[in-house]
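S.K.: Sequence plus predicted model, see below.
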Amino acid sequence: MARPFPEHWQQTLESLPLYSRLESSLQTELRHKVQAFLYRKRFVGCEGLAVTDDMRVTIAAEACLLVINRPSTLYRDLKWIYLYPSTFRSKQPERNEIGVVSKPEGSLLGVSWSNGRVVLAWDSVQRGSADFEDGHNVVLHEFAHQLDQEGGSADGAPLLNSRAAYGVWSKVLSREFAVLQREVERGHRTLIDSYGATNPAEFFAVITELFYERPGAMQATHPELYATLMDYFRVDPRQWHRG
């Protein structure tokens, strides 16, 4: 941690579309948190994938973007990050919000587990890092789940900044979640990805992607939800996006 930030890590950061748009103080903080993240976490390549520093720094930068400008444990309980070349199938059982255990079906782009593990498809990570304005980013999504899980079970309510914030959070997110579910049931197109209607945990992960990648559109159409997330994350991503 006392060593200078490696030059080739810096080059990777500068290749990410969003990094150059951050103010210098946030760039400095992000570098520090990336360095701490990579010191504490272990990456494992799966199905023959050789994990490079470029992969590690890219994932660390996007994960740490969620915790800059505010106190954090830097994903204290997370120990391992598994990388697949592309989509994969999970064998890990999952428990939903009412306690029903099932196994995920189909091919996955990412999974976040409460036992200190995140699994990602590298090609999806690359797509997300190349286009930071389409509202879809698997790293932001899965690490939002990690933040959610710091408060216990993944229920869409992470640890908040104050006791008073929980009342606002519950009111705003519950209302917006119910609206999304109704709109999806009616077959309407929504700014918030329809996958967010699955459950409150997925809703939080989906709106986190939207908050960072399409902040202008989100603030225009969901102003109270945007303000609630801005209070939680303590940043305003509209400052980082052109136009």
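M.R.: Now that the structure is in, tell me what you want to look at.

S.K.: C-alpha from now on. contacts and neighbour counts both.
M.R.: Will do.

S.K.: Spell out the secondary structure type for the residue nearest the centre of the chain.
M.R.: Note on the chain: the residue nearest the mean C-alpha position is Leu140, at 2.1 Å, using CA atoms, centre = their mean. Following DSSP: H, G, I helix; E, B strand; the rest coil, the label given to Leu140 is helix.

S.K.: neighbours of the nearest residue to it once chain neighbours are set aside, just the number please.
M.R.: The shortest distance from Leu140 to any non-neighbouring residue, by CA to CA, 6 or more residues apart in numbering, is to Glu209 (5.8 Å). Burial of Glu209 is recorded as 25 neighbouring residues (other CA atoms under 10 Å).

S.K.: Use this one as the comparison:
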Amino acid sequence: MSWSIKNWRRNQILQREGIPDYIWQKLISMRCLKGLNPDELMRLRECATLFLHDKQINGAHELEITDEMRASIALQACILILNLDLDYYRNWVEIIVYPGEFILDYDYADEFGVVHHIHRIAAGEAWSAGPVILSWQDTIHTATRSGHNVVIHEFAHKIDMLHEGANGCPELHANMSAYTWHEVFSQAYAQFCHQVDKRQETIIDPYAAESPAEFFAVLSEVFFELPLITQQHFPSVYEQLALFYRQDPAQRWR
């Protein structure tokens, strides 16, 4: 009975709150959605609709949030969980959107109890039990910045944070090896940090060298935005991400 009620409620939301066709047609050309088949597109549209029902998207500094903006954020957030579950975005409700970059200014204590002060300009931020914060200017410039996607980046952090905090290792599926994940990501991260330290040209954003958590988030961006390049230059990492997200965007692009 409870399943029937839940399914009825889900269908009611999809019927009443579905993404309008005129918005859907404008947004399905986003690069991170390239190659999705009709069944995947239908499931993504449904997932985004349910996501928007559960989340509040609010503008900061008098930014007016339109239905198209809401749908754009939802589709990019939901491409990560297309073959997973909305439960990956549980325990929080709000997305705050600034017109452009914003200033982060706060203190936090690390795992050793040492207090650090943060003061920097950011295009996105994700809080473990709080909101996702986005710069709309950076969100809409995704199409012109090769491999960058601030929405995917911050929502990858949200997924990562569900398991032992943001450490670059989300809760893995039963068919995945934690040992293999750590070996693959640790080796790739060490090599990448060496490139950055030597000021060598890198395939992905050097910001990925900030921490294993940032490495995971940046690799998640390029996994969906530039899958063929990611598979070419980070083949072992690509394989692990494909197992985790249960998607193979490189195959879709081919």
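M.R.: Here it is on my side, so go on. Please read these numbers as outputs of a predicted model, since none were measured by experiment.

S.K.: Need the TM-score between these chains.
M.R.: Remark: TM-score between the superposed chains equals 0.91 [TM-score structural alignment, normalised by the length of the first structure]; 240 aligned residues with a CA RMSD of 2.0 Å.

S.K.: so who does the aligned residue in the second structure for the residue nearest to the centre of the first structure touch?
M.R.: Under the alignment (TM-score structural alignment), Leu140 of the first structure pairs with Ile152 of the second structure. Contacts for Ile152 of the second structure were tallied using CA atoms under 8 Å, 6 or more residues apart in numbering; they are 76-77, 80, 217, 220-221.

S.K.: Surely the residue nearest to Leu140 of the first structure is in contact with Glu142?
M.R.: No: counting by CA atoms under 8 Å, Glu209 of the first structure stays clear of Glu142, with 9.7 Å between them.

S.K.: residues shared between the contacts of these two?
M.R.: With contacts taken as CA under 8 Å, 6+ apart, Glu209 of the first structure and Glu142 have no neighbour in common.

S.K.: could you measure the aligned partner of the residue nearest to Leu140 of the first structure in the second structure against Ile81 of the second structure, distance?
M.R.: With TM-score structural alignment as the criterion, Glu209 of the first structure lines up with Glu221 in the second structure. Glu221 of the second structure sits 13 Å away from Ile81 of the second structure, going by CA to CA, to the nearest Å.

S.K.: which non-adjacent residue is nearest Ser86 of the first structure?
M.R.: Distances taken as CA to CA, 6+ apart place Ala121 nearest to Ser86 of the first structure, at 4.7 Å, with adjacent residues excluded.

S.K.: Could you check how many residues crowd around that neighbour?
M.R.: 21.

S.K.: Please pull up the equivalent of it in the second structure.
M.R.: That one, Ala121 of the first structure, aligns with Ser135 by TM-score structural alignment.

S.K.: Next up, the contacts around that match.
M.R.: So Ser135 of the second structure contacts 97-102, 123-124 (CA under 8 Å, 6+ apart).

S.K.: okay, among those residues, which ones form the most distant pair?
M.R.: Distances among those were taken as CA to CA; the most separated pair is Pro99 and Gly124, at 11.6 Å.

S.K.: what's near enough to touch the closest residue to Lys34 of the second structure other than its chain neighbours?
M.R.: Closest residue to Lys34 of the second structure apart from its sequence neighbours, by CA to CA, 6+ apart: Trp253 at 6.6 Å. Trp253 of the second structure is in contact with 34-35, 227-228, counting by CA under 8 Å, 6+ apart.
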